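Participant: What shape does this take:
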Amino acid sequence: MIRTSTGCRPTRREFLKAAGGLAVLGLAGESIVDPGTQLACAAEEKNRGPRMKLSLSVRVAEAFGSKEKSSLTIDQLIQLAKLHGYEALCMRGSQAGIHSPAEKVREMSEKIRAAGLVVSMVTGDFAVPRNDEHGPDGLRNITPYLDLAEAFGADLIRICMKKEEDIPWAKKASDEARERKIRLAHQSHCGSLFETVDGSLRVLKAVGRQNFGIIYEPANWLIAGQDYRSQTIRELKPYIFNVYVQNHRLRTGGEAAINTWTRGKVELDHIGLWEKGGVDFVDVFRGLHEIGYRGYVTVHQAFAGIMPIETAVKRSADALRPLIHAREG
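Facilitator: Take a look at the predicted model:
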């Protein structure tokens, strides 16, 4: 059977190209695929759906400086997602995490499913989004996070890595996650091993697990002075498990500041996805279309205290929809 370089079933175009080469060489046969590759292939098949899918992070109801409190209930977030055409929720500790009673998680999961939504990913604690020294702790004991993901019917968990010593733990956690058909991913994020493009690629290759990848998020790389555009997306193709979108405009004297390892403190303004002067989303989605990405695009911006949440959720979806559908037809 013909397979891609990752060991997965090819698209029709890939099949025809490969078949021609095999005919010339006179080669045939069935490849043997290990369980890790099977899991990666399942994710790749999911990403070959008809189009990218919109996901709403529950972070939209968090204040920028707080990861623990939400201004909306899960019922309100479900209603917002349904009203504005999102297909999934991205869950965080502000709604439910490994600290939550199992019954609460079960009830939330049932509400989400009953609304016709799914959970695209879970972030199981507060330390991961805070990106502090305790962020990588979950890698040392991934089991509760796997339990949480299963309870929500999700196959993707966000993790955090700060030091080289986190790499072997990421390998171990990925191996345990693979046994339960769950993937792990790290966001491109300032102040982490994924602050730079080169650093991210190095760690992805060092971990070397089919179920370990990246949450591509261009705004953090904009802040860190990285080239986040199409060429980078092409380099990351085998590793992109999810896409986060938020937007900032870099400005001296801006309303907020982010600490980076490579550029020090960077001042900026928080702006909507639809506003100019921040991330070049036209080029970002050009790159995503070029690599055939068909996974979730997650609105991942904290709007509480910045602009009305419902307005931001609606305008974000309205801005993203034409970009998602740009190559259809």
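
Participant: Going by C-alpha atoms from here, please, whenever you check contacts or count neighbours.
Facilitator: Will do.

Participant: residue boundaries of the helices in the chain?
Facilitator: Taking DSSP state H, the helices of the chain run over residues 12-25, 35-46, 74-83, 102-114, 127-130, 137-140, 143-152, 166-179, 197-207, 218-223, 230-236, 281-290, 309-324.

Participant: closest one to Leu273 among these?
Facilitator: Of all the helices of the chain, helix 309-324 sits nearest to Leu273, with 5.9 Å by C-alpha to C-alpha.

Participant: To check against the first, give me the structure of this:
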Amino acid sequence: MKFAAFSGVFIDHSIQEAMQLTKRLGMDGIEIAVREPHLSPATSLPRVKEMKTLADSLGLEIPALAGYMGGFSTASDIEAEKAFDDFKRMLPIADELGASMIRVMPGGPNAFLAHDYHFAKAAHWLDKCAAEAEALGIRIVLEIHNLSLVETVDSSLRLLGLLKHDNVGMIHDAGNMYITDTDYGRDSVDKLGKHLFHVHVKDERRIEKAGEPGTFVNLTHRGEESFLQSRLGEGEADHQPLFDALLDKGYKDWVTLECHAPFPAYERLEHDLRFIKNMLGRMSR
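Facilitator: Okay, here's the model as predicted:
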């Protein structure tokens, strides 16, 4: 497996600083958040070339661009067209950076509240994105995420089953899946099968009430629930079954660490990378 830092963890730093901190951590690459001050559809080509030059000089790969464009399922036609235009503007940027994946957001609502037309509309626009990306050999990744159509493996496969293109797949995210209260262990990996393109890692914990730093409220099938963003091993999302399954599957692709716990950015990623490497070390013995 190869490990990347999510640049969004370092959003208070410039992208140059984020890359340098990622290198200091000993990561293999950096997944760049498509959010200023790091990157956007309006980023100029000279600036993109500068990012690529710095990444190459540091020996960092850029496996994916974490886009926020999309929301197709609930967007108006005008909004959907704008999101599609933003996506198309990201394609040459991804190509220049050597990123083989771009994250797109299909939209909501929660899968258990969604109707057929939400899935149909998202599929229509995702197929348009996929057709554009295919020419450059770029894959689209949808993150299994609470508050979205793809908040479980089953709802993800439902949406993928409506697509005409096969260069669209899923980001497995155990932290998000813990929030949704759906399986995120071996069964989830097995059911995704060939549709598992990428992995995100973070931890969360249910709490009585939000309000403190690192807490938030989310709608789940249980109703409004409160959560605390946590470092690995300090929350309640057990990643051991996930990594057991990934190793058994022979997964050799990217795992992006994106901890948002209320600790300094470098410290939380350093903790999570150490936790995973210790876990993998125990598994190999």
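
Participant: Just the TM-score for the two chains, thanks.
Facilitator: With the length set by TM-score structural alignment, normalised by the length of the second structure, the two chains reach a TM-score of 0.85; 265 aligned residues with a C-alpha RMSD of 2.4 Å.

Participant: before we move on, back to that, okay, the helices of the first structure, which one's buried deepest?
Facilitator: helix 218-223 (a mean of 24; mean count of other C-alpha atoms under 10 Å).

Participant: That one against the second structure, how far on average?
Facilitator: Following superposition, helix 218-223 of the first structure is found to deviate from the second structure by 1.0 Å on average (mean C-alpha distance after the TM-score superposition for the first structure).

Participant: Grab the nearest non-local neighbour of the counterpart of Glu151 of the second structure in the first structure.
Facilitator: Superposed on the first structure with TM-score structural alignment, Glu151 of the second structure falls opposite Glu195. Distances taken as C-alpha to C-alpha, 6 or more residues apart in numbering put His189 closest to Glu195 of the first structure, at 5.0 Å, once the chain neighbours are dropped.

Participant: ok, the one you found - contacts?
Facilitator: Counting by C-alpha atoms under 8 Å, 6 or more residues apart in numbering, His189 of the first structure touches Glu195, Glu217, Asn220, Trp221.

Participant: one more time with 10 Å, if that's ok
Facilitator: His189 of the first structure sits next to 129, 131, 160-161, 195-196, 200, 215-221, 223-224, 260 when contact means C-alpha atoms under 10 Å, 6 or more residues apart in numbering.

Participant: What of Asp238 of the second structure?
Facilitator: Ala174, Gly175, Tyr178, Tyr184, Gly185, Asp203, Glu204, Leu232.

Participant: The fourth one - how many residues pack around it?
Facilitator: With neighbours defined by other C-alpha atoms under 10 Å, the count for Tyr184 of the second structure comes to 23.

Participant: Skipping its backbone neighbours, what lies nearest it in space?
Facilitator: Among residues not flanking Tyr184 of the second structure along the chain, Ala174 sits closest, at 5.2 Å (C-alpha to C-alpha, 6+ apart).

Participant: Leu147 of the second structure versus Ala55 of the second structure, what's the distance?
Facilitator: 33 Å (C-alpha to C-alpha, to the nearest Å).

Participant: One more: Leu60 of the second structure?
Facilitator: From Leu60 of the second structure over to Leu147 of the second structure (counting by C-alpha to C-alpha), the distance is 32 Å.

Participant: can you pull the buried residues of stretch 156-169 of the first structure?
Facilitator: Leu156, Ile157, Arg158, Ile159, Cys160, Met161, Lys162, Asp166, Ile167, Trp169 (16 or more other C-alpha atoms under 10 Å).
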